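Novice: I'd like to go over a predicted model; first the sequence, then the structure.
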Amino acid sequence: MSDYAIGDLQGCLEAFDCLLKKIAFNPDRDRLFLAGDLINRGPDSLGTLRRVYQLRDNVHSVLGNHDLHLLAVAHGATESKRKDTLAEILNAPDRVELLGWLQQHPLLIDLAEHNATLTHAGIPPLWTLAEARSRAAEVEAVLKDDRCGEFFAHMYGNQPAGWDDSLAGPDRWRVITNHFTRMRFVNTAGELDLTTKGEADAPPRGFLPWFLHPQRKATGTRLLFGHWAALEGHTGVAKVDALDTGCVWGGSLTALRLDDLTRIQCHC
């Protein structure tokens, strides 16, 4: 049995199928852990979502910002953007089944046997792993009950920029969601800059990549994340593994075999 952590698919079905073939994926023994953003911007979002759903007994995925955007559009909380490739999913005959399944996914997955934790964008540097688990569970519970409409209606926005224990309701959910699905740069107080998407060595003034924060607390586990294609799969930090290698932008799709940390790639 082998476990693989795989970066952002973003609707790149051909590359995903290539990777499954390259790792000789066997549903009788192997498991896939996906870093979220299964869909959007790529050429076949519907086909990709269907393939992952087809493999659902062997697939464990976290939610990414594009996945949540799809769900918000489906709930009528916002409209599709010009560059979205979501129409086929929204018009599909199996839409209800696919989206209902997608909405049940978590923001954080612990892989205890590998001493690793998977999220889409990372673990906020000033949160302990226990705090991250607890806060992820708060939003996961909201997505699974009748508060989900309120969640999607207030999901968008960059404020508040930082965590405060007194936050409640939609503001609290939004901050948690932004940290797990949109985070790249933070300042020393742990506040997010959500407008800069560039390379790690070109941060906005007063900010740095979250994984380089000098007081990062979740250091006792391997952190697996996607979201930041500009990193090209490299953080320079031990036990912090970037998985998004920009498949949808013409890069590659990466699988990290967790048993021995071998990287397998298909060029896109």
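Specialist: That came in fine, so what should we check first? Numbering: from 1, shown residues only.

Novice: make it CA atoms for all contacts and neighbour counts henceforth
Specialist: Fine.

Novice: Please name every helix or strand in contact with the strand or helix carrying residue 98.
Specialist: Assigned by DSSP states H and E, residue 98 falls within helix 95-102. Here helix 95-102 is seen to pack against helix 45-54 when contacts are counted using 3 or more Cα pairs under 8 Å, 6 or more residues apart in numbering; DSSP states H and E.

Novice: Now find how far off-centre the helix or strand following the helix it packs on is within its chain.
Specialist: Scanning forward in sequence from helix 45-54 by DSSP H and E, the next helix or strand is strand 59-61. Chain-centre distance of strand 59-61: 11 Å, with Cα atoms, centre = their mean, to the nearest Å.

Novice: Give me the contacts around the helix holding residue 98.
Specialist: Contacts with helix 95-102, where a contact means Cα atoms under 8 Å, 6 or more residues apart in numbering, come from 49, 50, 53, 67, 71, 89.

Novice: A further structure is provided below for comparison with the first:
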Amino acid sequence: MTDYAIGDIQGCYDRLRDVLARVSFSPSRDRLWVAGDLINRGPSSLETLRYIESLGSSAVVVLGNHDLHLLAVALGGHPPRRKDTLADILEAPDHDRLVAWLRQQNLCVRDRTRNLVMVHAGVPHIWSAGQAEAYAREVEAIIRGDDAGEYFTHMYGNEPHCWDENLRGMDRWRVITNYFTRMRFIAQDGTLELATKEAAASAPNGYKPWFEYSREDDVRVVFGHWAALEGQTGSNQFIGLDTGCVWGGLLTMMNLDTGEKIHCDC
């Protein structure tokens, strides 16, 4: 079995199949780890979602902000945005099944054997890998439970800006969600800056890319979300796989054991 991790697909189904063909991917012997943002902005969100769901246990998926946005539209009463390409999913005859499957996916996946976690945006330096895993389980339980509609109705927002263990309810779940799915720049105390989306060198005063802070553990973090990085973090500990496929860049997949990266020009 070979485990491959892939960056933001965002509905670019043809490119996904191209890059999988380059390694002769077979779900009977391989697994695909997807670092979030399976869908949206690209031309084939429905085909992408159906394919990943069809892989069953051969797919290991974390939710990205675009995946959560689909759930917010489907369950939380939010209207689609102008640039969304979600209509094919929302109108599909298997819409309910696909939404139910998406709700079962994780925010953080931890592989202790490889000393690795996969998330969409990152893991803040103020959390250990164990804490990140525990906080992810809290929000995943809400997404899967009877209160999911209420969660998605109130999911959006930039506040609280910073983690506090004493937070409760929606404030707690929102800031956990923002760390896992929206984070780029962060302050030493864990305060998030969510407006800036440019490259790492564009950090606002008082902030740095989340991966430039030292961690107390040596866990490797596989993530997507930040296309402007073009996969460059300057560290083997933090592995960025979003290389801007939907923006005309590359779709990048990596062998989790050898570190070999396979690219498809988009």
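Specialist: Here it is on my side, so go on. Keep in mind that what you see is a predicted model, and the values were worked out from it rather than measured.

Novice: out of the contacts of helix 95-102 of the first structure, who's nearest residue 257 of the first structure?
Specialist: Closest approach to residue 257 of the first structure among these (Cα to Cα): residue 53, at 21.2 Å.

Novice: what about that closest one, how many residues close to it?
Specialist: 16 (other Cα atoms under 10 Å).

Novice: for residue 56 of the first structure, same thing?
Specialist: With other Cα under 10 Å as criterion, residue 56 of the first structure counts 14.

Novice: And for residue 256 of the first structure?
Specialist: Using other Cα under 10 Å, residue 256 of the first structure has 22 other residues around it.

Novice: what's the answer for residue 9 of the first structure, then?
Specialist: Neighbour number of residue 9 of the first structure under other Cα under 10 Å is 31.

Novice: again with the one 5 residues further on
Specialist: Per other Cα under 10 Å, the neighbour tally for residue 14 of the first structure reads 16.

Novice: mean deviation of the longest helix along the first structure from the second structure?
Specialist: For the first structure, the helix with the greatest residue count under DSSP state H is helix 129-143. Mean deviation of helix 129-143 of the first structure relative to the second structure after superposition (mean Cα distance after the TM-score superposition for the first structure): 0.7 Å.

Novice: what stretch of the second structure does the helix or strand following that helix fall on?
Specialist: Of the helices and strands lying after helix 129-143 of the first structure in sequence (DSSP H and E), the nearest is helix 148-153. Counting by TM-score structural alignment, helix 148-153 of the first structure falls onto residues 148-153 of the second structure.

Novice: Around the aligned residue in the first structure for residue 229 of the second structure, how many other residues sit close by?
Specialist: In the first structure, the residue paired with residue 229 of the second structure according to TM-score structural alignment is residue 231. Burial of residue 231 of the first structure is recorded as 19 neighbouring residues (other Cα under 10 Å).

Novice: and what of residue 99 of the second structure?
Specialist: Residue 99 of the second structure: 18 neighbours (other Cα under 10 Å).

Novice: Check residue 8 of the first structure too.
Specialist: Count around residue 8 of the first structure with other Cα under 10 Å applied: 29.
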